[in-house]
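*Asks:* sequence below, structure please.
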Amino acid sequence: MKMTVRVTIWNEYRHELTDDKVKAVYPHGIHRALADGLAEHGIDAGTATLDEPEHGLTQKVLESTDVLVWWGHMAHHEVSDEIVERVYRSVLNGMGLIVLHSGHCSKIFAKLLGTNTCALKWREADEKERLWIVDPSHPIAAGISEYIELEREEMYGEHFDVPPPEELVFVSWFEGGEVFRSGLTYRRGQGKIFYFRPGHETYPTYYHPDIKRVIANAVSWAAPSGVARPVYGNTQPLEQIKPKQ
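*Replies:* Modelled structure (predicted):
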């Protein structure tokens, strides 16, 4: 029996309210576009935004979330350290996390990955991006041909200052010549993490059918396994320990 994956999409929801160019592309917010894309693949998703109480990520919300999707850019510093710690603990306890585009600079991504800066090269020049699948057997790439081509996107270029990923699913090539590791997976505690590069706020990337499919695949991949949480600390023996003579 297929289990329902409970998804929450978190978005700053600032650009869409302050920038007419972004509002024209995502009139109801990036979070709504992402939720609509998941709905096309049979996945219902709730949403949360920065300016809601507790950023919309109350303990109750996180306890009822199997996979959290994260988009942020201009207000990483406004995310409360208390909420970051709450999300961090949820991931360690098994909640999946999908970090999109400029979420690479979010507090939660940096905390989960460690001390690396998550820095990279970038450029906005309306250039073509081609995302090559480098692990065609990976479930996140299911249903995609050899590559995804985006006519206009922001460039991210190497070096990307993150720990070596456990799996590399996509590598991007850009019209200006740069390349970038664009689909990375990690595991932290019992949680699975996927970073996916595309999604600059002024481009309609999240309406692209292949991008929507990748995110839906990633949600299914990152969902908790259902395996019982390990027990830590002092514990009683499973077998009788015989006294030593």
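*Asks:* contacts, neighbours, all on C-alpha from now
*Replies:* Noted.
*Asks:* need the longest strand for this protein.
*Replies:* strand 121-133 (DSSP state E).
*Asks:* ok, then the element right after that one?
*Replies:* Using DSSP states H and E, the helix or strand that directly follows strand 121-133 along the chain is strand 147-157.
*Asks:* re earlier: neighbouring contacts of the longest strand of the chain?
*Replies:* For strand 121-133, contacts defined as Cα atoms under 8 Å, 6 or more residues apart in numbering pick out 141, 146-160, 169-176, 182.
*Asks:* just the buried positions in that strand, please.
*Replies:* Along strand 121-133, the positions that meet the burial threshold by neighbour count (16 or more other Cα atoms under 10 Å) are K128, E129, R130, L131, W132, I133.
*Asks:* could you also give me the structure for this second sequence? I'd like to compare it with the first:
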Amino acid sequence: MSNPIRVTVFNEFHHENHYEPARRIYPDGIHAVIAASLKEHSYEVQTATQDQPEHGLTEDVLNGTDVLVWWSHILVDEFSDEVVERIHRRILDGMGLIVLHSGTQSKLFKKLMGTSCAIKWREADEKERIWVLAPNHPIVAGVPEYFELPEEEMYGEFFDVPPPEELVLMSWFQGGEVFRSGITYTRGKGKIFVFRPGHESLPTYYNPHVQRIIANSVGWAAPVAGTPAPAFGNAQPLEPLPQKQA
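*Replies:* This next block holds a predicted model:
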């Protein structure tokens, strides 16, 4: 029997402690709701929050993490550069990363993308319709052709990121904008999935389709056991080479 996928869910846990609408929806934090839903899929789940030492993302925690699920927003400038470097190295070495909602504005995601990651946005609690564009992709297994969130924060194009490797989901908003709301990247050996929905004062993370997509993406992003490590540096020839003339 294979070992369970080890997941760490990181959340700033600021809004839920300082903003009543967020506290009312997520009294124990966004991370608690996501972690509970992931445990239903037999993942081994722990959580980390920004106010913990080293933001809860110590070397030991990251070395014991197969996939990091990330939610951040208002405290991005206060996040430790040293911890960003630590996470970045683990991703290049094979740890998966799921970036949720405003996590696209984090130091970590901007470092991985090498761009501003800027977006349009609007808080108007408007309907979002999310379309599946890659129906055979494992991230959307069990998800219908489209689903709707009755109230969400709008993110609109242009989204200043490199062209994604895969475009899995696309959002349309009641105000008219569209957004690439489910996209994938690879950095080093690590796989990255960016999933747009999840405003802090709306019950998005209780939605069963949202929960399924996050759970599926964890399975997709987890390192594959037995994958050979790439060799770098000076390499000896596999067959004899002609001798150079003096």
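*Asks:* closest to D210 of the first structure among the buried residues of strand 121-133 of the first structure?
*Replies:* Comparing those against D210 of the first structure with Cα to Cα places L131 closest, at 10.6 Å.
*Asks:* skipping adjacent residues, who's closest to that closest one in space?
*Replies:* Of all residues not flanking L131 of the first structure in the chain, S172 sits nearest, at 4.2 Å (Cα to Cα, 6 or more residues apart in numbering).
*Asks:* try D51 of the first structure
*Replies:* Using Cα to Cα, 6+ apart, the closest residue to D51 of the first structure is E12 (7.6 Å).
*Asks:* ok, now which ones touch that neighbour?
*Replies:* E12 of the first structure neighbours (Cα under 8 Å, 6+ apart): T49, L50, D51, W71, G72, H73, M74, A75.
*Asks:* show the buried residues in those residues.
*Replies:* Buried among the contacts of E12 of the first structure (16+ other Cα under 10 Å): T49, L50, W71, G72, H73.
*Asks:* so how far is G183 of the first structure from the second one?
*Replies:* With the distance defined as Cα to Cα, to the nearest Å, L50 of the first structure ends up 25 Å from G183 of the first structure.
*Asks:* swap in the first one?
*Replies:* To G183 of the first structure, T49 of the first structure is 24 Å away according to Cα to Cα.
*Asks:* from what I see, T115 of the second structure and F109 are in contact.
*Replies:* No: using Cα atoms under 8 Å, T115 of the second structure makes no contact with F109, being 9.2 Å away.
*Asks:* mind checking which of these two has more residues around it?
*Replies:* F109 (22 against 12; other Cα atoms under 10 Å).
*Asks:* SS state for the spatially closest residue to the more buried one that is not a sequence neighbour?
*Replies:* In this structure, F109 of the second structure finds its nearest non-sequential neighbour in G103, 7.2 Å apart by Cα to Cα, 6+ apart. On the three-state scheme (DSSP: H, G, I helix; E, B strand; the rest coil), G103 of the second structure is labelled helix.
*Asks:* all helices for the first structure, in order.
*Replies:* With DSSP state H, the ranges of helices along the first structure come out as 15-18, 20-25, 30-39, 59-63, 81-92, 107-113, 209-222.
*Asks:* now render those helices as JSON lines, adding distance to Q240 of the first structure.
*Replies:* What follows is these, written out as JSON lines (distance: least, Cα to Cα, whole Å):
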{"stretch": "helix 15-18", "distance to Q240 of the first structure": "63"}
{"stretch": "helix 20-25", "distance to Q240 of the first structure": "66"}
{"stretch": "helix 30-39", "distance to Q240 of the first structure": "52"}
{"stretch": "helix 59-63", "distance to Q240 of the first structure": "38"}
{"stretch": "helix 81-92", "distance to Q240 of the first structure": "33"}
{"stretch": "helix 107-113", "distance to Q240 of the first structure": "40"}
{"stretch": "helix 209-222", "distance to Q240 of the first structure": "39"}
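*Asks:* to P237 of the first structure, which of those lies closest?
*Replies:* helix 81-92 (25.9 Å).
*Asks:* now find how far off-centre that closest one is within its chain.
*Replies:* Its chain's average C-alpha position is 15 Å from that of helix 81-92 of the first structure, according to Cα atoms, centre = their mean, to the nearest Å.
*Asks:* hang on, the earlier thing: the second structure: which residue goes with the residue nearest to D51 of the first structure?
*Replies:* By TM-score structural alignment, E12 of the first structure lines up with E12 in the second structure.
*Asks:* and the residue nearest the centre of the second structure, what does it touch?
*Replies:* By Cα atoms, centre = their mean, the mean C-alpha position of the second structure lies nearest to I98, the distance being 1.7 Å. Contact analysis of I98 of the second structure by Cα under 8 Å, 6+ apart lists V67, L68, V69, W70, I192, F193, V194, F195, I214, S217, V218, A221.
*Asks:* report the buried members of the contacts of strand 121-133 of the first structure.
*Replies:* 141, 147-150, 152-157, 160, 169-175, 182.
*Asks:* on that earlier part again, same list (the contacts of E12 of the first structure) but as TSV, adding distance to K2 of the first structure.
*Replies:* As requested, the contacts of E12 of the first structure are arranged in TSV below (distance: Cα to Cα, whole Å):
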residue	distance to K2 of the first structure
T49	29
L50	32
D51	35
W71	28
G72	31
H73	35
M74	38
A75	37
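*Asks:* among these, which ones are in strands?
*Replies:* Using DSSP E, the contacts of E12 of the first structure in strands are T49, W71.
*Asks:* what is the nearest of the contacts of E12 of the first structure to R229 of the first structure?
*Replies:* Checking these against R229 of the first structure by Cα to Cα gives W71 as the nearest, at 28.2 Å.
*Asks:* quick one: residues contacting that closest one.
*Replies:* W10, N11, E12, H31, V99, L100, H101, S102, G103.
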